[in-house]
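> with the input below, show me the fold.
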Amino acid sequence: MQRFILGKKNQIALMSGILIVLGFFSHFVLENTTLFNVSFVIASIFGAAPIAIQAYQALKVKVVSIDVLVTTAVIGAFFIQNYEEAAIVTFLFLFGSYLEQRTLNKTRSAIKELTEMAPESAWKKGESGEFEEVDVDEVDEGDILLVKTGAKVPVDGTVIIGGGHINEASITGESVPVNKVIDSRVFAGTILENGTIQIRADRVGEDTTFGKIIELVEEAQDSKSEAERFIDRFSQYYTPAVLVLALIVWLFSRNLELAITILVLGCPGALVIGVPVSNVAGIGNGARNGILLKGSEVINDFSKVDTMVFDKTGTLTVGNPEAAESEYYGENRKAALGYLASVEGESDHPLAKAVLKDIGETTVYTVEETEVVKGGGIVAKVNGHRVAVGNVALMAKENIALSEKAKEDVKRFEENGDSLVLTAIDGKLEVLTGIRDQIRPGMRVELQRFKKLGVKNLVVLSGDNQGTVDLVARELGLTEAHGHMLPEDKSAYIKKIQAEGRIVAFVGDGVNDSPSLALADIGIAMGSGTDVAIETSDVVLMNSNFSHLSHALGLTKATARNMKQNNTIAVGVVLVLLASVFFSEWMNMTIGMLVHEGSILVVILNGIRLLRYRLRGTQSITEAKIETAEIA
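Sure, this is the predicted structure:
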């Protein structure tokens, strides 16, 4: 019965409202006092039923909730036969609850939209070679799927046949379609706008990037910040205190109506709802723009960041480096390049890809006894030779002496802003390659936005040589630049500045920098939603567009301000109402409850503003991408 009544709260509120209208009609038009009283008594009983049930359930777990205050007030109103106010108070309370839930559902629209984007079916290749439509839950890893124009990609996979343009807005927040060819990765929930492709399923169900995004956003919206936890604790003591205050007032004044009025006016409804609605709206705005904010606590910490530390490659730079210049020191250049290509073929590092692209077609040998030296490079056995490929530190570790010319070349390459790849074969330096990456377009402007948002220190940490890092820092106007940094060096640096009292955000690729991402107050992963990025960081940018990062920082600051505004409104209303009881003659239960519900609506509407938040002085993310596409 309790579940049934609570499930019909909205209908009860409507019936209560109709009875109240009937009561006033019978009083002012029909002048029928009996019908007037009967209407308000029934409205009071109907309206009080779900509130009393909620109060009972709260008391069972030893919580004195707002429902307890209202139920006590209604019982008191019945005792003094003030049926009119009892009916209006219960109606306003139920109607306020309805508006609160309806508006909260609107703030959760981002996750609802994401869920609706989830694919429900797929065209799966059967044993006969024909494709048949099946439920997406029936797709397994390794299955071959057909995706037609206008259809949603059902799983994370790899294109094996065909090509086309895919709208990846559900993953990255970008509305401009991305061209997909054979061997391109595709993500569940994205839409093939033109073309026809066949894909191999790599990840299915909840394991897809889209599935993880939904899970993370749901968890984030349900999480509680320290502010919310404080308000929960505050409410546990506040509501009993209001009961005690009402009892004291009654004992001294013997005015039961005054005591009941205090119970109603003391309801902290807006205070309880103000912070959650801000958090939910802020997280929803981020989700719509390809920004995953992992919970309310992240919003609070990110809004206070004063130091941002960046990895260089793939973060401040495009992450697609190319060989700029090379020097050779041995007699057999062809063999040296073959050994170099063989070793670099074992690595997925951007520098390795740049070297391979520069070498082009060459003889490749079997690589044996590969040893990855963290922060240094790779040492391996190739065709009977010991080959070391890496930076200057690796050469020193391998006891490889550099000639005077080689030292001069290293210095010159560094001054030119090159990342160095040195290749030694059997203890002798054979090849020096300078790799150069391009700084992201518009990066300096974006970094200035961070300063305007209150970030005082902009720092770059890189495993690259100091000359290259200094060049990037000068061009971008960074406050500090540190090169030759191993992963453990980056972590040590973050610990050091945290000990100085700084609140640190680290921005990296989510793979090599995972220790720093975990250690920083806020870890921010750039990239298209890699597993490590999603698991390790606090904020995930589903692509590497830096305008998303400034938007995320501005959004968290706006959300934190919104929370404070809502708390100020909520506390202010309660103080004004309680003061008016003692210093005015016009305050009563009905007016108090009406003002309370109005304040709840105000804080909800204030929170909803965050759904439309956009960093001042910038285009919307969608507008910027369309403009970029038109220029291209």
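
> from here on, contacts and neighbour counts on C-alpha atoms
OK.

> and residue 9, how many residues sit next to it?
20 (other CA atoms under 10 Å).

> and the gap between it and residue 564?
31 Å (CA to CA, to the nearest Å).

> now residue 112
27 Å.

> could you do residue 371 as well?
On the measure of CA to CA, residue 371 and residue 564 end up 54 Å apart.

> so for the two, which residue has more residues nearby?
Per other CA under 10 Å, whichever of residue 371 and residue 564 has more neighbours is residue 564, with 15 against 12.

> ok, that one to residue 265 distance?
22 Å.

> can you check residue 595 too?
Distance from residue 595 to residue 265, by CA to CA: 9 Å.

> another for comparison:
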Amino acid sequence: MIDEITDFLFGLKMTIISGIFLLIAIIFMIFGVETPIYLNPAWGTVIISGIPMLLLAMTRLIREKWISSALLIAIAMVASLLIGEVFAAGEVAWIMALGALLEDWTVERAKKGLKNLIDLTPQTARLTNGDIIPASEVKLGDNIRILPGENIPVDGEIIKGTSSIDQSVMTGESLPIDKTVGDEVFCGTTNMFGAIDIKATSLAEDSSLQKLIDLVKAADEKQAPTQRIADKWATWLVPVALIIAIAAWLVTGNIERGVTVLVVFCPCALILATPTAIMAAIGQATKHGVLIKSGEALEKLGALNTLIFDKTGTLTYGNLVVSDIVKYGISEEELLSITASCESLSEHPLAKAIVNKAKNDNVSISDVNNFKMNPGLGVSCEINSDKIYAGNLKFINENGISADIGEDLDKFKNEGKATVIVGKNNDVVGIIALSDMIREDAPQMINALHDIKTKTVLLTGDNTQAANYFASKVGIGEVHGNLLPEEKLDWIEKFQENGGNVCMVGDGVNDAPALKTANVSVAMGSMGSDVAIEAADIALLGDEISKIPYLKNLSNSTLFTIKANIVMSMAINAAAIICSVLGLLNPVTGAIVHNAGSCLVVLNAALLYDRNFDKTSKKAQHNHYHTHDDGEHSHSHENVEIIDAIQTENGIRHLHAHTHSMERHVCENYHN
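Here you go, the predicted model:
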């Protein structure tokens, strides 16, 4: 009941009415209208804004055993009333109510991204039989139809139709993503074009969107270290204020000076300094597709001097593609055709990548006979009476085929690429190399980190030669290869022992131990990987690695704002206290000075929400989608460097400790 009354009287409407009473009192003072003290209009302000302040202070003191800033405000208000300063009492109460409204306004603006997520949560779902049911009643396996322009009600898999899906709410991607049968779609995203049917793979309460909403809400509830310090300061400042106020009264013999000290000493600006800045920064990050789980993570990020990166799926896309085709005695098209035909019956990731390459290049894929798979070695078949072999060097040699291709194999191995050697009858006719693509904004991101004096390190399970080749392409200075997951963790601990404040950036799957050990961890938060979001302090929802410098700049600015707010609030209070003791301020003017400082702190923190920290990211994002050449558009992936990786069918990479990494397992045991 008390909480309801407090919330009502602290609301916008009642605060406006309270302000009107105070304005009338000011008008009376300006025009010299004399009224009995009990008819002073400021009493309306005291009742509307002062009573909830008094109730809040008593509730915290009695129920929560908390000496809060509200207690000092209440004491100052009561002391002002006791000496007949009704206007001062009303002004203290009203300006503090206004400060609370400003704080709420800042928090609400910071939560704008969260509200947008909640608003996008669909309330109904259309089954394929035409029935429309509440989204909360959708069951696993239900078939749902989504028409163009509609939001997807639950996570699902497309079973019919093709379309483009706007996933910006989940990933921050500015362009729609083409989807077809078998592709995943996520709750809250928008179907842009064709009608599609999906099979529900999650309940509404377990959807990707709901998990995102829950994580953003959880971030609001975690206080930052600076915020806890400010709360402690507020606790001991209250008794100090009482001591100084009593001393000023006793020494000067003027109780008004003691009351003025109470008015100006309130640490509201100090308490507002951190939470408003943290909330504004988290809100800013949310609207840029970055999920920061706590204020503590945001603060720690600003103190980092070392960023450690995983490779596959972090600095690379994690999508295996054909990077090189080396032919011996036949055309490139024929080599790709016979290899894709032979690999078309294989489920191996390398085989799938080769087949995809052939399909994308419109290269014919023939039917084969006598297909045979040799695990860990390769595959063989017959095409038009020709015997075709595709596999590693051991497999080729075991089938009586020899060739002088060691130089080419060594080159690809040093570049970290997996290879498929292709034999036709008794001759080697070519090599197909496969690898992962470097994110085109990775080199720019690394350079941006170096510009702000941040050390970069690569920890990977790849062999050292491949790791060094990769590092040279993106500009990372320190490299450690051939690492097991536990060895990555050991390296992070070494950096920490040497005084490093370490941030680990990984995909959140095989890097989970390292992510948990680092001072701060950032995961590539692709919605297909729940581990990525749950394991790290920060998740890049759109997997935009270019956001790392943005986060560092945001954290630095947030810490600067917090410290500036604290210094500013303390300086204003200190000056006001001295002026109060000297009699230069009275309760009325003291309230104006003190609460103006509180409002200034809140407004300064609010500026973080709309400040631009993302110039580098926006430039990289633009280059990601289009490059321009004489007015023609070309996809920037055509110009990216290629590095090794392997990806399982469902897109989640798994690290095998006994072979150091899946990449090495494939490269060494299957093709090299």
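
> higher neighbour count, residue 595 and residue 265 of the first structure?
When residue 595 of the first structure and residue 265 are compared for neighbours, residue 265 comes out ahead with 30 against 17, by other CA under 10 Å.

> hang on, that one packs against residue 580?
No: judged on CA atoms under 8 Å, residue 265 of the first structure makes no contact with residue 580 at a distance of 9.7 Å.

> what touches both of these two?
Here residue 265 of the first structure and residue 580 share no contacting residue, scored by CA atoms under 8 Å, 6 or more residues apart in numbering.

> residue boundaries of the helices in the stretch 401-550 of the second structure?
Here the stretch 401-550 of the second structure has its helices, by DSSP state H, counting those that start in this stretch, at 406-414, 442-451, 464-474, 485-497, 512-517, 530-535, 547-581.

> out of these, which is closest to residue 311 of the second structure?
Evaluated with CA to CA, the helices of the stretch 401-550 of the second structure place helix 464-474 nearest to residue 311 of the second structure, the distance being 8.7 Å.

> what is the orientation angle of that closest one with helix 406-414?
If you take axes from the mean of the first three to the mean of the last three CA atoms, to 10 degrees, helix 464-474 of the second structure sits at 70 degrees to helix 406-414.

> just name whatever secondary elements helix 464-474 of the second structure is in contact with.
helix 406-414, helix 442-451, strand 478-480 (3 or more CA pairs under 8 Å, 6 or more residues apart in numbering; DSSP states H and E).

> so which of those is the most surrounded?
helix 442-451 (a mean of 19; mean count of other CA atoms under 10 Å).

> residues in contact with it?
With contact meaning CA under 8 Å, 6+ apart, helix 442-451 of the second structure is reached by 315, 455-456, 473-476, 545-546, 548-549, 616, 620.

> same question for stretch 573-592 of the first structure.
Applying CA under 8 Å, 6+ apart, the contact partners of stretch 573-592 of the first structure are 85, 88-89, 258, 260-262, 264-268, 595-596, 599.

> what's the local residue count around the spatially closest residue to residue 165 of the first structure that is not a sequence neighbour?
Nearest residue to residue 165 of the first structure in three dimensions, chain neighbours excluded: residue 179, at 4.4 Å (CA to CA, 6 or more residues apart in numbering). With neighbours defined by other CA under 10 Å, the count for residue 179 of the first structure comes to 13.

> mind listing the helices for the stretch 151-300 of the first structure?
Ranges of helices within the stretch 151-300 of the first structure are 169-172, 209-222, 226-253, 256-265, 269-288, 296-302, based on DSSP H, counting those that start in this stretch.

> give me whichever of those helices is most buried.
Of all the helices of the stretch 151-300 of the first structure, helix 269-288 carries the top mean neighbour count, a mean of 27, counting by mean count of other CA under 10 Å.

> and that one, what does it pack onto?
By 3+ CA pairs under 8 Å, 6+ apart, helix 269-288 of the first structure packs against helix 83-107, helix 109-117, helix 209-222, helix 226-253, strand 291-293, helix 546-583, helix 589-608.

> mind putting these into TSV with distance to residue 519 of the first structure?
Output for these, formatted as TSV (distance: least, CA to CA, whole Å):
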stretch	distance to residue 519 of the first structure
helix 83-107	31
helix 109-117	29
helix 209-222	20
helix 226-253	20
strand 291-293	17
helix 546-583	19
helix 589-608	31
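
> for the ones you listed, which one sits closest to residue 511 of the first structure?
With CA to CA as the criterion, residue 511 of the first structure lies closest to helix 209-222 of these, at 15.9 Å.

> just give me the mean distance for that closest one relative to the second structure.
With mean CA distance after the TM-score superposition for the first structure, helix 209-222 of the first structure departs from the second structure by a mean of 1.0 Å once superposed.

> what's that helix aligned against in the second structure?
Aligned using TM-score structural alignment, helix 209-222 of the first structure spans residues 208-221 in the second structure.

> what about that stretch, distance to the chain center?
11 Å (CA atoms, centre = their mean, to the nearest Å).

> got the contact list for the alignment partner in the second structure of the residue nearest to residue 165 of the first structure?
Alignment note: residue 179 of the first structure maps to residue 178 in the second structure; criterion TM-score structural alignment. Contacts for residue 178 of the second structure were tallied using CA under 8 Å, 6+ apart; they are 162, 163, 164, 165.

> so what's the third one up against?
Under the criterion of CA under 8 Å, 6+ apart, the contact list for residue 164 of the second structure reads 176, 177, 178, 179, 191, 192, 193, 194.

> let's see it at 10 Å
For residue 164 of the second structure, the contacting residues are 148, 175-180, 190-195, by CA atoms under 10 Å, 6 or more residues apart in numbering.

> so how many other residues sit close to the nearest residue to residue 512 of the first structure once chain neighbours are set aside?
Excluding the flanking residues, the one nearest residue 512 of the first structure by CA to CA, 6+ apart is residue 487, at 7.3 Å. Residue 487 of the first structure: 18 surrounding residues under other CA under 10 Å.

> counterpart of residue 487 of the first structure in the second structure?
When the second structure is aligned by TM-score structural alignment, residue 487 of the first structure is paired with residue 485.
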